[in-house]
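# sharing a model prediction with you, sequence too.
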Amino acid sequence: MKHLILVGACYLDTILTVPHFPNEDSKLRATAVQVRRGGNCPNSLEVLQQLVSAGPYELQLGLHLVSCLPDARAASTRKIMSSFGTRPGSAICFDHCLYREGREEAASSYIIRSSETGSRTIVNFNSLPEMSVGEFVRIADVFTEHGNECWWHFEGRIPETTLRCIRHLRSSMPGSTISVEIEKPGREGLEALAAEADVVFYSRSWAEVRKRIRQPGSLSEERGSIDQGVGAGALSPSSGEYIHCSAISPGETVEVVDTIGAGDTFIAGMLYGLHIEALSREARLEFAVGLATKKIQREGFAGLVHTSTLKPATSF
């Protein structure tokens, strides 16, 4: 069996929906409040769990999360684990998470979502000690004998530590595949991570600031609907070939309900597609964009994948 190991932070998100973004030092009543598990890699894993269980392509894939969590007995930890639910043949392995003994509170993310513009403003708080290189090395050593069957995906945070982790994998498991998400253009050290990875997922904000790749649109457009041209692109460094997939067909519009986790859904779709050897690059991109487009039309991720509603990509 192949193994997909996602390394990144896990949060409990508190989402406040407001009529418009509040002015500083003002008072505003929220129209809705929701608390759910978040974090880039955990979100992607929730979608991958659905894909492995009920996606249009059969795939045997072990799913693993590497994240710092509160004490294993803490209520917040139990809430995080139960949020993934159970699906036949697609259980997520939490054995390699780092449980911080005596800590009760999970990392928190407070999200203000404006109904007026669709924008979201996020404030994070995390008092949990971050993963050290030594801790990661001990985790990675468990997978050494499966090196050629492992795909490691990293959220691009704490670049110095992440870079050392990636280089350890390169020396100890040269046959493994490594991908990394590059999201925040102001974070130093991300270019070094991208240089070490086999697959890089760039955010729209990174592309716009760095001007390194063409990215005409994003699936998290901050307005009430998305239009033609919005989607995602893929660039092959070896050939220089660039392809783009629009989220919708000409003349079609899609109403945006919830953009939180759209990028995480896209990454999940691509990681899934990249494990399907029969798919072309165009087909993988089409599939991931279609999945992310479906996600922004619903709250959360529940029921996102179903064989009757999610069709295989048409390009082969």
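Nice, I can see it.
# from here on, contacts and neighbour counts on C-alpha atoms
Fine.
# can you map out the helices along the stretch 201-316 of the chain?
With DSSP state H, counting those that start in this stretch applied, the stretch 201-316 of the chain shows helices at 204-210, 262-273, 281-295, listed in chain order.
# so which of those helices is nearest Gln49?
helix 262-273 (9.3 Å; Cα to Cα).
# please compare the first structure with the one that follows:
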Amino acid sequence: MKKLVCVGACYLDTILDVPHYPGEDSKLRATNLGVRRGGNCPNTLEVLQQLLGERGDHYVKPYLISCLPSADAPATATVMGSFGHESVVDFTKCIYRADHTEPASSYIIRSEATGSRTLVNYNNLPEMTIDEFVAAANDVGDNAWFHFEGRIPETTLQCIRYLRQSFPKTRVSVEVEKPGRSGLEDLAAEADVVFYSRSWAESKRYQNAQQCLSAQSGVARRASLLCCTWGSDGASCLSVPNEEAVSLPATLPGQTISVVDTVGAGDTFIAGMLFGLLCHHEDWDTEKKVQFAVQLATRKVQQDGFDGVGAGAM
């Protein structure tokens, strides 16, 4: 059995739908309010869990390493319950903060006029330390795939280097997502697979996904695969060893795309790619993996949340 360990923050999202984005010092009535669990890695694991269920076996064992409130806090129960009663995600490697009862929180304002989303995060939980990661990683052992959100780059870099030294068979993927966060390219240089966001690429003045990947191939020197999502233009991937480039738009055969909720689209793409890399390493080529991940993310943006995104995707 393969092991996939996702390392990143877990949030409770409060989502407000509004007719248009409010101006400063103004009042506006929301048309809808929703609360759900969020966070890049938990979102990815929720979708991946559905895909593994569709596959009908236990070929991959998924783990989450995230800082959570105390183990008996209601917020912690909400997080775990969000994966369903028959969840296959292992939470035993999570780091529980005994003196905290409140989760990391994200407040999302979605404008019906433009389809844009604006996020404000609040996280009072102490971040994971390298010693806490080492203890969790040692429990998981060798021959695992570790996927890092790419937050706190200094600590994440220490984590990756520990894995390289202690568990040489480990594979590592990282997200390079948040513009202005220093140290992300240092993580890319140490990873086997890198996922770039459009917002980060545009902050570096890349005009499109292909330009980003071409330039970053000189930075991510040990990577075998680079991926970059680009909204309605879908995603591009570059297989570094043979310089094979694949770009596919966000389409579904025979369907007109109607965007409902873009929150978590990138996380869904990553779930699709990790599923292809772990479960179809030999029978899917790069184009097939990218096509599957793009179509999965396209399915997601047409609905609220993640329920059933993986159902019927195979």
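Looks like it came in fine. Remember, it's a predicted structure, so these values are computed and weren't measured experimentally.
# that older thread, so which of the helices of the stretch 201-316 of the first structure comes closest to Arg167 of the first structure?
helix 262-273 (21.0 Å).
# got a list of what Val79 of the second structure touches?
Val79 of the second structure sits next to Cys10, Leu12, Arg37 when contact means Cα atoms under 8 Å, 6 or more residues apart in numbering.
# shouldn't the first one be in contact with Pro69?
No. Between Cys10 of the second structure and Pro69 there is no contact under Cα atoms under 8 Å: 10.3 Å.
# overlap in contacts, those two.
Pro103.
# what about the strands in the second structure?
For the second structure, applying DSSP state E gives strands covering 2-7, 11-18, 32-38, 60-65, 67-69, 95-97, 104-111, 117-122, 144-148, 171-176, 193-196, 225-229, 235-239, 244-248.
# Cys93 of the first structure -> the second structure?
Per TM-score structural alignment, the equivalent position to Cys93 of the first structure in the second structure is Asp90.
# quick check: that match vs Val193 of the second structure, distance?
According to Cα to Cα, to the nearest Å, Asp90 of the second structure and Val193 of the second structure sit 23 Å apart.
# give me the more crowded residue out of the two.
Val193 (24 against 14; other Cα atoms under 10 Å).
# what is the equivalent residue in the first structure for that one?
Using TM-score structural alignment, Val193 of the second structure sits opposite Val199 in the first structure.
# likewise for Ser203 of the second structure?
So, by TM-score structural alignment, Ser203 of the second structure is matched to Val209.
# run a quick neighbour tally on its match.
11.
# now for the residue nearest to it when sequence neighbours are not counted, how many residues are close by?
Distances taken as Cα to Cα, 6 or more residues apart in numbering place Pro185 nearest to Val209 of the first structure, at 6.6 Å, with adjacent residues excluded. By the measure other Cα under 10 Å, the count of residues near Pro185 of the first structure is 18.
# repeat that for Pro250 of the first structure.
10.
# any idea how far Val230 of the first structure is from it?
Where Val230 of the first structure is concerned, Pro250 of the first structure sits at a distance of 11 Å (Cα to Cα).
# got it, and Glu155 of the first structure?
Taken as Cα to Cα, the span from Glu155 of the first structure to Val230 of the first structure is 24 Å.
# so Ile243 of the first structure sits against Gln215, correct?
No. Contact criterion Cα under 8 Å: Ile243 of the first structure and Gln215 do not qualify, at 10.2 Å.
# OK, contacts around the aligned partner of Arg170 of the first structure in the second structure?
Aligning on TM-score structural alignment places Arg170 of the first structure opposite Arg164 in the second structure. If you count contacts by Cα under 8 Å, 6+ apart, Arg164 of the second structure has them with Thr170.
# distance check, the spatially closest residue to Gly312 of the second structure that is not a sequence neighbour against Leu28 of the second structure.
Among residues not flanking Gly312 of the second structure along the chain, Glu54 sits closest, at 7.2 Å (Cα to Cα, 6+ apart). Look at Glu54 of the second structure and Leu28 of the second structure: by Cα to Cα, they are 42 Å apart.
# so those two - more neighbours on which side?
Higher neighbour count among Glu54 of the second structure and Leu28: Glu54, with 14 against 11, using other Cα under 10 Å.
# give the equivalent position in the first structure for that one.
Correspondence of Glu54 of the second structure to the first structure, assessed by TM-score structural alignment: Ala54.
# you'd agree that match is up against Val305?
Yes. The pair Ala54 of the first structure / Val305 is scored as a contact, 6.6 Å apart, by Cα under 8 Å.
# before we move on, back to that, nearest to Arg97 of the second structure, of the contacts of Val79 of the second structure?
Looking across those and measuring by Cα to Cα, the closest to Arg97 of the second structure is Cys10, at 13.1 Å.
# that closest one and Glu102 of the second structure: what is the separation?
Distance from Cys10 of the second structure to Glu102 of the second structure, by Cα to Cα: 12 Å.
# more neighbours: the two, which one.
Between Cys10 of the second structure and Glu102, Cys10 has the larger neighbour count (other Cα under 10 Å), namely 25 against 18.
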